[in-house]
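S.K.: Below are the sequence and a predicted model for it; my questions follow.
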Amino acid sequence: MDRSIPGAKEYFESFSKKTHFQRDTLEKAYRLENLSKEINRHPELKEGLVLKGGTALNFLYFRYPRLSIDLDFNFIAGIEKEEKDKERPRIDESLRAIFRFKGYDYETQTEYGLEKYFLRYINSSGNIDRIKVEINFLQRLSLLGVEKRKFLSPFEESDLALNTLKGPELFAGKMLALVNRLAPRDLYDIYTLQRERIKLDKILLRKIFIFFGCLARRDFREYHANDIERITEQDIRRKLLPLLRKEERLKAGDMIETVRPFLKDMFDFTPEESEYINRFFEADFRPEILFGDLLDSTDLEKHPMVIWKQRHLKEWLAKQKKT
């Protein structure tokens, strides 16, 4: 709710009583929805950015079982580097204009392929709070295409619909995030996937998980399903429970027991999948071995992340031969 609107504290307090979410976290969810609306009104941003991550899962696929803390987008307006280099400054300036218009102070962090915005505001309780908005400019090629889904708001009924990744690609990214950073909210999202019994093609899901896993900065071969056992009860209390309804007091052990078998299936590679992984880390990219007839892999050699990763692998392998 904009600072100019009076009664914000009472507004969020009323929805806190109705939904059982914490008031300040609800306000953050409101602000995320509000920012999404502004982005969706901008013609270039609406078509050029696709929502992914926890906000997409919990507000587009699920009916907000947990609240979210950030907005993550992929830039998809052009696969070629020249197109990206042309559009990136425009995307940046358009987002900055929205942040200024909505009254946010912000800082930026630019990395290769990533643009991060850290928005700062005074919430209705009078406390400083923050929102992160991140744009990935390397994931410019979606494996399955995008779809528009209705935003399920915990506030008034909304006609907001956003472009997002299709289910298998979205959930594969979330599984990789889980084993990579071991964040309680990622564990909860995969737990919710199991609890809600969302129907997904598990074979396609595993192959997309492998595809993106090999593109991760860390060596995908070092990941294991049992890594999630390192998530502690203290992690859950500190980092997850503030995002849940007050009566939902989940335990790390219970969620891990539910998620572990599913993750183990994702790491149960077929001979073809193992061959793909081994070849990939020998700088021999062969997507047809991984996907077969499941999807057209013709354009995957043009994927910016594939180009980046394979170049670095070739450089590393060349150095290894010299030593």
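M.R.: Good, I have the coordinates.
S.K.: alpha carbons only for contacts and neighbour counts from here, please
M.R.: Will do.
S.K.: now the strands for the stretch 151-300 of the chain?
M.R.: For the stretch 151-300 of the chain, applying DSSP state E, counting those that start in this stretch gives strands covering 161-165.
S.K.: tell me the helices in it, going along the chain?
M.R.: 167-181, 184-195, 202-215, 233-235, 252-266, 271-280, 287-291 (DSSP state H, counting those that start in this stretch).
S.K.: Can you report how many residues lie near Lys284?
M.R.: In this structure residue 284 is Asp, not Lys. Under the neighbour criterion other Cα atoms under 10 Å, Asp284 is assigned a count of 14.
S.K.: quick one, what contacts Asp189?
M.R.: By Cα atoms under 8 Å, 6 or more residues apart in numbering, the contact list for Asp189 reads Gly54, Leu57, Asn58, Lys174.
S.K.: Of these, which is the nearest to Lys321?
M.R.: Relative to Lys321, the closest of the contacts of Asp189 is Lys174; by Cα to Cα it sits at 35.8 Å.
S.K.: is it true that the closest one touches Gly53?
M.R.: Yes. Using Cα atoms under 8 Å, Lys174 makes contact with Gly53 at a distance of 6.4 Å.
S.K.: any idea how far the residue nearest to the spatial centre of the chain is from Pro89?
M.R.: With distances taken as Cα atoms, centre = their mean, Gly53 lies nearest the centre of the chain, 2.0 Å away. Separation of Gly53 from Pro89 (Cα to Cα, to the nearest Å): 23 Å.
S.K.: Make JSON lines out of the helices of the stretch 151-300 of the chain and add distance to Asp159.
M.R.: What follows is the helices of the stretch 151-300 of the chain, written out as JSON lines (distance: least, Cα to Cα, whole Å):
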{"stretch": "helix 167-181", "distance to Asp159": "21"}
{"stretch": "helix 184-195", "distance to Asp159": "24"}
{"stretch": "helix 202-215", "distance to Asp159": "30"}
{"stretch": "helix 233-235", "distance to Asp159": "35"}
{"stretch": "helix 252-266", "distance to Asp159": "33"}
{"stretch": "helix 271-280", "distance to Asp159": "42"}
{"stretch": "helix 287-291", "distance to Asp159": "37"}
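S.K.: ok, structure two:
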Amino acid sequence: MFDTSGFNPRLIEKIYRISDILQKIYTTTYTKKRLSLYGGTALNFLHFKDIPRLSIDIDFNYRDQQQNDWAQERNEIDTIIKKILHDLHYNNDDIAIQPSYPLTRFDIGYKTADGEKDSLKIEIGYLRRIPVLSKHILLPFTHLKTGDEFSVQTPQREELFGNKFCTVLYRYGEENIASSRDLFDLYTISKIKLNTTLFDVAMVIDSLMRKEPRLYDRNPDTIIKNVMIDDQLKNLIRNGHVPADIKEKTQVFITQHLNNSKDKYKTLIDTFFDDHRFEPTLLKHHDLLNHHITKHPSILWNLKQLEEKKKR
């Protein structure tokens, strides 16, 4: 059972609800094969030890089954999730669905145990339909209230770590509004003994799904300096305790791996942005990548944007 001491009871209720939803999704044959748990919930509830912070949203990436029209499968997934929410006693009026090309977002309202209004969010991304690394994995998830255990599909941890690294550097475009939660997650990653090769490969490939500046040209000093350590983060950490060295240690970690990206992967990155070609064989360890990586929708989308920019 999860030790809830030091946390806001309303947040505990929310993560119990998240556990309920995840259990339903991953005990349903159709969705458990097609949805890979991503983001802060995957990191903190699966890949990090002892849940260093709470995560109050659910992020999935759709996994293409290479069999059917993924748009049709998307409709089926939406139908199943609505049924799951109904089974968990959420009404139609509680559920708002916001579809767009890259993702589907469910905003789910509810009344807390003390009668107040609250909500949680589910997002399903459809541009990262292919894992970056060779394959996804299954990990045990323990329901945070009941203790029930079930298997959850998720990327290899270094893929998630590489994504979080790039999220800190790129997420909001502007260097002065990086998320304190993302900073905390990257700080946690910096303390873990990594497979450095896997991490760097995943980090570099993830950076090719984003606009310039190129990975090795990012300025971590400014980005980290301007992160606000706010209540959004403090409320998610037990007793609100934020480590004193969070910025210093994270900045050292970022700088180290940015230097690696320039030393080892500059040719791959420059070929992508200058020549508009994705050549994974330029990676010494390209065998670590998913064998469909050249068809990755986010990479192809970014290449298309580069080509269109060149024509203007």
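M.R.: Looks like it arrived, so ask away. It should be emphasised that the depicted structure is a prediction, and the values quoted were computed from it without experimental measurement.
S.K.: Kindly provide the TM-score of these chains.
M.R.: The TM-score (TM-score structural alignment, normalised by the length of structure 2) is 0.87; 297 aligned residues with a Cα RMSD of 2.2 Å.
S.K.: circling back: nearest to Lys319 of structure 1, of the helices of the stretch 151-300 of structure 1?
M.R.: helix 271-280 (17.2 Å).
S.K.: tell me the contacts of the residue mapped onto Phe161 of structure 2 from structure 1?
M.R.: Superposed on structure 1 with TM-score structural alignment, Phe161 of structure 2 falls opposite Phe171. By Cα under 8 Å, 6+ apart, Phe171 of structure 1 lies in contact with Ile190, Leu205.
S.K.: residue contacts, the aligned residue in structure 2 for the residue nearest to the centre of structure 1?
M.R.: Matched to structure 2 by TM-score structural alignment, Gly53 of structure 1 sits across from Gly39. Neighbour list for Gly39 of structure 2: Ile58, Asp59, Phe60, Leu160, Lys164 [criterion: Cα under 8 Å, 6+ apart].
S.K.: Mind doing that once more with 7 Å?
M.R.: Applying Cα atoms under 7 Å, 6 or more residues apart in numbering, one finds that Gly39 of structure 2 lies in contact with Asp59.
S.K.: Kindly report the same for the one 5 residues further on.
M.R.: Counting by Cα under 7 Å, 6+ apart, Asn44 of structure 2 makes contact with Ile51, Pro52, Arg53, Leu54.
S.K.: and the residue lying closest to the first one once chain neighbours are set aside, helix, strand or coil?
M.R.: Going back to what we said before, that points to Ile51 of structure 2. Using Cα to Cα, 6 or more residues apart in numbering and skipping residues adjacent in sequence, the residue nearest Ile51 of structure 2 is Asn44, 5.0 Å away. Three-state call for Asn44 of structure 2 (DSSP: H, G, I helix; E, B strand; the rest coil): helix.
S.K.: His89 of structure 2 versus Asn44 of structure 2, what's the distance?
M.R.: In terms of Cα to Cα, Asn44 of structure 2 sits 27 Å off from His89 of structure 2.
S.K.: how close does the counterpart of Asp20 of structure 2 in structure 1 get to Lys86 of structure 1?
M.R.: Under the alignment (TM-score structural alignment), Asp20 of structure 2 maps onto Asn34 of structure 1. Distance of Asn34 of structure 1 to Lys86 of structure 1, computed by Cα to Cα: 27 Å.
S.K.: State the distance from the residue mapped onto Arg286 of structure 1 from structure 2 to Glu149 of structure 2.
M.R.: Alignment note (TM-score structural alignment): Arg286 of structure 1 maps to Glu279 of structure 2. Separation of Glu279 of structure 2 from Glu149 of structure 2 (Cα to Cα) stands at 41 Å.
S.K.: same thing with Val227 of structure 2?
M.R.: Taking Cα to Cα, one finds Val227 of structure 2 at 36 Å from Glu149 of structure 2.
S.K.: Show me the longest helix that occurs in structure 1.
M.R.: helix 81-101 (DSSP state H).
S.K.: so after that helix, what's the next helix or strand?
M.R.: strand 105-111 (DSSP states H and E).
S.K.: Run through the neighbouring helices and strands of that following strand.
M.R.: strand 114-122 (3 or more Cα pairs under 7 Å, 6 or more residues apart in numbering; DSSP states H and E).
S.K.: now the following helix or strand past the strand it packs on: which residue numbers in structure 2?
M.R.: Where DSSP H and E defines the elements, the next helix or strand beyond strand 114-122 of structure 1 is strand 128-136. Strand 128-136 of structure 1 corresponds to residues 117-125 in structure 2, going by TM-score structural alignment.
S.K.: Please identify the buried residues of the matching stretch?
M.R.: Leu120, Lys121, Ile122, Glu123, Ile124, Gly125 (16 or more other Cα atoms under 10 Å).
S.K.: can you check stretch 190-198 of structure 1 too?
M.R.: Ile190, Tyr191, Thr192, Leu193.
S.K.: same check, this time on stretch 273-289 of structure 2
M.R.: Under 16+ other Cα under 10 Å, the buried positions of stretch 273-289 of structure 2 are Phe273, His276, Phe278, Pro280, Leu283, His286, Leu288, Leu289.
S.K.: How about stretch 42-52 of structure 2?
M.R.: Neighbour-count burial for stretch 42-52 of structure 2, counted by 16+ other Cα under 10 Å, picks out Ala42, Leu43, Asn44, Phe45, Leu46, His47, Phe48, Ile51, Pro52.
S.K.: again, but for stretch 247-254 of structure 2
M.R.: For stretch 247-254 of structure 2, by 16+ other Cα under 10 Å, it's Lys247, Lys249, Thr250, Gln251, Phe253, Ile254.
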